[in-house]
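all I have is the shape, not the residue letters:
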């Protein structure tokens, strides 16, 4: 996309195709949408943890390494709305609920109806309707969320109460309710990602008022960018790139690079077709510390985090990305999004394989001798590396050269396997180990017809030979 493709005053709603129509093509820059434009409503990295993230180190100035954080997110599943029950004379319902629980269920029915009404307004481009259920004090936050979701072209928004509401202690007439939301962007028929959000309400009869919406509680993944930030968004055929208004000038170049990286990452999809869209968030200093919980190792330049439904969002650190480094970083992270299972993967022993495959994709076929991590690999080998691939994962506080050496060894080990067996068999091996959670010994015997102990030593010998 060039600057000439942008149109002054253009909104997300102006750009949005009718749901179910032809796929979005070309490169488009989108800002917060018009509140009154409507659109057709669609049819309806560490140990194993509740989300999946994998990160890449940086090698350039301000480009000092990557990390892997693997967590697993649960997917949003449709559920039946709670139905209020009338208590009997003894204060019990026909199902055994006491009077307080029965009252909470009746409140839950009303809250669920308001959430459904709000969802319909969001999907229909009706900002007034989206805000109508809210108390005035909650509208500023909801206005920002609405604008960000519309800018991302939300196509599915399915809120489901997670249990019954509970009274807020010390605040008569107020209720709190946890809501699980399944959502999709751009593509109407996707497997929804999911997020768990806390809400607080005031009971006002048949139309309860929404007092507050908390940041998401979905495990260590933390708050999604669209929950806490104003966003501008650019769309391509295979990638969507979003950032804050302050960094909007970066979008055209980032989108072009993400589109190119997506073509490479598509080749490394494992266990499922490639993602319908790769979603990339470009984070400034404040956003890097807040989006998805922040707290990444200081050497992290980017990561992919599982958000349910088979989707992985990618986040890049604007302060760490150099102009010469963004291409292979995007290939690396988008390959994580294409290759990792939704639930993440267990333990650090297969870190070399996960990061090695992403580094292999990031290198994009360049000769081994041009891999710019070779000096760090050489230093790692000479610095007393044990020679075990299952012990490569760097600590959060590891030095930059230790991190770079670890990624480099993973790359060279995967490169050796590809040179020997071809990409498809290596992807089969990856699937057996990372998706099916088989031991490397079993997977090696099944896929390569070799004992892993022998093949492991061959990989290490190759690493030592290349590094010199």
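Happy to help now that I have it. Treat the numbers as computed from the prediction; the structure is a model and nothing was measured.

C-alpha from now on. contacts and neighbour counts both.
Will do.

need the strands for this protein, in chain order.
Along the chain, counting by DSSP state E, strands occupy 28-30, 53-57, 154-161, 166-167, 174-185, 193-202, 209-213, 232-235, 239-243, 278-283, 300-308, 311-317.

how about the ones you listed in a markdown table, adding distance to residue 453 and mean neighbour count?
Listed next are the strands of the chain as a markdown table, based on distance: least, C-alpha to C-alpha, whole Å; neighbours: other C-alpha atoms under 10 Å:
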| stretch | distance to residue 453 | mean neighbour count |
| --- | --- | --- |
| strand 28-30 | 51 | 25 |
| strand 53-57 | 27 | 29 |
| strand 154-161 | 48 | 24 |
| strand 166-167 | 56 | 18 |
| strand 174-185 | 44 | 22 |
| strand 193-202 | 39 | 22 |
| strand 209-213 | 53 | 22 |
| strand 232-235 | 46 | 26 |
| strand 239-243 | 40 | 27 |
| strand 278-283 | 37 | 24 |
| strand 300-308 | 31 | 29 |
| strand 311-317 | 33 | 25 |
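
among those strands, which is nearest residue 457?
Across the strands of the chain, residue 457 has its closest neighbour in strand 53-57 (25.4 Å, C-alpha to C-alpha).

what's the angle from that closest one to strand 300-308?
Comparing the axes of strand 53-57 and strand 300-308 via axes from the mean of the first three to the mean of the last three C-alpha atoms, to 10 degrees yields an angle of 170 degrees.

so what touches strand 53-57?
For strand 53-57, contacts defined as C-alpha atoms under 8 Å, 6 or more residues apart in numbering pick out 45, 63-71, 299-306, 312, 329, 332-333, 336, 344, 355, 403-404, 407.

now swap in stretch 184-197 and tell me
Contacts of stretch 184-197 (C-alpha under 8 Å, 6+ apart): 19-20, 23-24, 42-43, 73-76, 152-157, 178-183, 213-218, 276, 307-311.

stretch 170-181 too?
76, 157-168, 194-203.

tell me the centre residue of the protein?
Nearest to the mean C-alpha position of the chain, by C-alpha atoms, centre = their mean, lies residue 313 at 2.5 Å.

hmm, that residue is touching residue 302, no?
No - the pair residue 313 / residue 302 is not scored as a contact, 10.7 Å apart, by C-alpha atoms under 8 Å.

what about residue 223, neighbour count?
Neighbourhood size, residue 223 [other C-alpha atoms under 10 Å]: 23.

same check, this time on residue 142
Other residues close to residue 142 by other C-alpha under 10 Å number 18.

for it, what are its contacts?
131, 213.

can we see that at 10 Å?
127, 130-131, 134, 148, 212-213, 227 (C-alpha atoms under 10 Å, 6 or more residues apart in numbering).

same question, residue 349
47, 388-393, 440.

return the subset of those lying in helices.
Members of the contacts of residue 349 lying in helices (criterion: DSSP state H): residue 440.

and the contacts of residue 349, which two are furthest apart?
Pairwise over the contacts of residue 349, using C-alpha to C-alpha, the maximum falls at 47 and 388, 18.9 Å.

comparison target, given below:
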């Protein structure tokens, strides 16, 4: 797999999964408050900071808190001029972001753009349209520290911001995104000159940051793509809604996602959305975006119309079953993917699974019979990938046939959510030793593969 930061699915019935870094959650209230508006002290402090930086004086750091926290931290102590100036400037920037958030949620494009310089408005206009199309219901920016001068850009400042956001559902646990904003002072007013693309793992750049989007919304899902692929949306939405009903059964934590988000990527978008760089055999993946949510991305160039339903069931099952922080033990890849493949099969007979031919090749081609070494490499052949997914499916299928779906979900929770060893989980959930069950599963799949 790639960097261990997402759940990835392979081509033509084969899929893949990878660990995810912990997303950040929380509903923080918008920062507010006023700051001193006297021109003299602010400009004196800023001039001092710039002069010190220009002279190469070490240790001049623009540190501090922003918004309400800034006011609380100032009680009982006196800041140096540089810190005080940076704090006041950060409060003004945060107030501008709060105004922009209110405009976004209120459908006021003019107000959304009003805080920005003209050079930033084309990008912001596109972002505004994409977020409105996604039915944004929560948008709460919180500054991460104080602004800092931008190297090589005199008079420009950078403020890191974390945004909590929701689509469609107003009472969801928000997803999060970390972005950089750049500002310039016009008189005493900070004006937004650029919003940077998010780069932080696990998710990377979101589709709504960089693309025009066409969107369709159903009862359980939201599907989005580029305007060029808009005609695909009605069928895609119908298939996603059907897949969601299956995926809801695999909510290991007990509560299904409030909404499944599915992004259908064209060739260029596949290379850019969520950082790109997927293994060449990937047809889709689920990536953690905070708040316990996992966005699903499908590769329009790889998935066939006949395989769309199975792929959606697989990926939405990842979104339902995985813990908020993803998973990090690559040796459990077979279980994570096996459960998703089982959901994708949706009760079809074992002999109809598309990966059986690849399973035979893998079993007869020197596989060591160990599940913990099953995960395919990024450059694995399609046969190796399909065989690995097929083995995972057959192992989970055998466990379900023997113990039932609920006990297998309990086993999955113990291993993937609670980080218990396979030995402990098998003893606790099944009442049988894992080494014997492992060998039993291997015998089963070898028999199926012939």
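Now that the structure is in, tell me what you want to look at. In this text the structure is predicted, and so the values were computed from the model without any measurement.

overlay the chains and give the TM-score.
The TM-score (TM-score structural alignment, normalised by the length of the second structure) is 0.89; 415 aligned residues with a C-alpha RMSD of 2.0 Å.

now the strands of the first structure in JSON lines, with distance to residue 93 of the first structure?
Output for the strands of the first structure, formatted as JSON lines (distance: least, C-alpha to C-alpha, whole Å):
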{"stretch": "strand 28-30", "distance to residue 93 of the first structure": "52"}
{"stretch": "strand 53-57", "distance to residue 93 of the first structure": "45"}
{"stretch": "strand 154-161", "distance to residue 93 of the first structure": "21"}
{"stretch": "strand 166-167", "distance to residue 93 of the first structure": "18"}
{"stretch": "strand 174-185", "distance to residue 93 of the first structure": "21"}
{"stretch": "strand 193-202", "distance to residue 93 of the first structure": "25"}
{"stretch": "strand 209-213", "distance to residue 93 of the first structure": "27"}
{"stretch": "strand 232-235", "distance to residue 93 of the first structure": "50"}
{"stretch": "strand 239-243", "distance to residue 93 of the first structure": "50"}
{"stretch": "strand 278-283", "distance to residue 93 of the first structure": "47"}
{"stretch": "strand 300-308", "distance to residue 93 of the first structure": "37"}
{"stretch": "strand 311-317", "distance to residue 93 of the first structure": "42"}
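
closest one to residue 371 of the first structure among these?
Nearest to residue 371 of the first structure, of all these, is strand 53-57, at 14.2 Å by C-alpha to C-alpha.

for the closest one, grab the matching residue range in the second structure.
Using TM-score structural alignment, strand 53-57 of the first structure lines up with residues 6-10 of the second structure.

rewinding a little: list only buried entries from the contacts of residue 349 of the first structure.
Buried subset of the contacts of residue 349 of the first structure (neighbour count, 16 or more other C-alpha atoms under 10 Å): 47, 389, 392-393, 440.

looking at these, which is nearest residue 461 of the first structure?
residue 389 (11.6 Å).

aligned to that closest one, what sits in the second structure?
Aligned partner of residue 389 of the first structure by TM-score structural alignment: residue 371.

ok, residue 347 of the first structure next?
Match for residue 347 of the first structure (TM-score structural alignment): residue 329.

near that match, how many other residues are there?
Around residue 329 of the second structure there are 14 residues (other C-alpha under 10 Å).

can you check residue 435 of the first structure too?
20.

so it is in contact with residue 443, correct?
No - with contact defined as C-alpha atoms under 10 Å, residue 435 of the first structure does not reach residue 443; the gap is 11.3 Å.

joint contacts of those two?
Common neighbours of residue 435 of the first structure and residue 443, using C-alpha under 10 Å, 6+ apart, are 428-429.

can you give me the helices in the stretch 351-468 of the first structure?
Assigned by DSSP state H, counting those that start in this stretch, the helices in the stretch 351-468 of the first structure fall at 351-363, 374-382, 400-421, 423-430, 440-447, 452-467.

what range does the third one cover in the second structure?
The alignment of helix 400-421 of the first structure onto the second structure (TM-score structural alignment) spans residues 382-403.

and what of stretch 434-447 of the first structure?
The alignment of stretch 434-447 of the first structure onto the second structure (TM-score structural alignment) covers residues 416-429.

can you give me the end-to-end span of that stretch?
14 Å (C-alpha to C-alpha, to the nearest Å).

with stretch 2-20 of the second structure instead?
End-to-end for stretch 2-20 of the second structure, by C-alpha to C-alpha: 11 Å.

just stretch 335-343 of the first structure next, same as before
First-to-last residue span, stretch 335-343 of the first structure, C-alpha to C-alpha: 16 Å.

assess the claim that residue 286 of the first structure and residue 246 are in contact.
No - the pair residue 286 of the first structure / residue 246 is not scored as a contact, 11.6 Å apart, by C-alpha under 10 Å.

hmm, back to that, my guess is the residue nearest to the centre of the first structure meets residue 330, correct?
No - judged on C-alpha under 10 Å, residue 313 of the first structure makes no contact with residue 330 at a distance of 11.9 Å.

who touches both of these two?
The contact lists of residue 313 of the first structure and residue 330 share 280, 303, 336, where a contact means C-alpha under 10 Å, 6+ apart.

looking at the residues you listed, spot the one nearest residue 103 of the first structure.
residue 280 (43.8 Å).

for that closest one, give me its contacts.
233-234, 239-243, 254-255, 258, 303-304, 312-316, 330, 333-334 are the contacts of residue 280 of the first structure under C-alpha under 10 Å, 6+ apart.

what do you get if the cut-off is 6 Å, keeping everything else the same?
Residue 280 of the first structure makes contact with 241, 314-315, according to C-alpha atoms under 6 Å, 6 or more residues apart in numbering.

over to residue 198 of the first structure?
Residue 198 of the first structure touches 178, 214, counting by C-alpha under 6 Å, 6+ apart.

map it onto the second structure.
Using TM-score structural alignment, the equivalent of residue 198 of the first structure in the second structure is residue 180.

check the gap between the closest residue to its match other than its chain neighbours and residue 438 of the second structure for me.
Leaving aside its sequence neighbours, residue 180 of the second structure sits nearest to residue 160 (C-alpha to C-alpha, 6 or more residues apart in numbering; 4.6 Å). Noted for residue 160 of the second structure: a distance of 48 Å to residue 438 of the second structure, by C-alpha to C-alpha.

any figure for the gap between the residue of the first structure most remote from its centre and residue 99 of the first structure?
In terms of distance from the mean C-alpha position of the first structure, residue 89 ranks first, at 50.6 Å (C-alpha atoms, centre = their mean). In this view, residue 89 of the first structure and residue 99 of the first structure are 10 Å apart by C-alpha to C-alpha.
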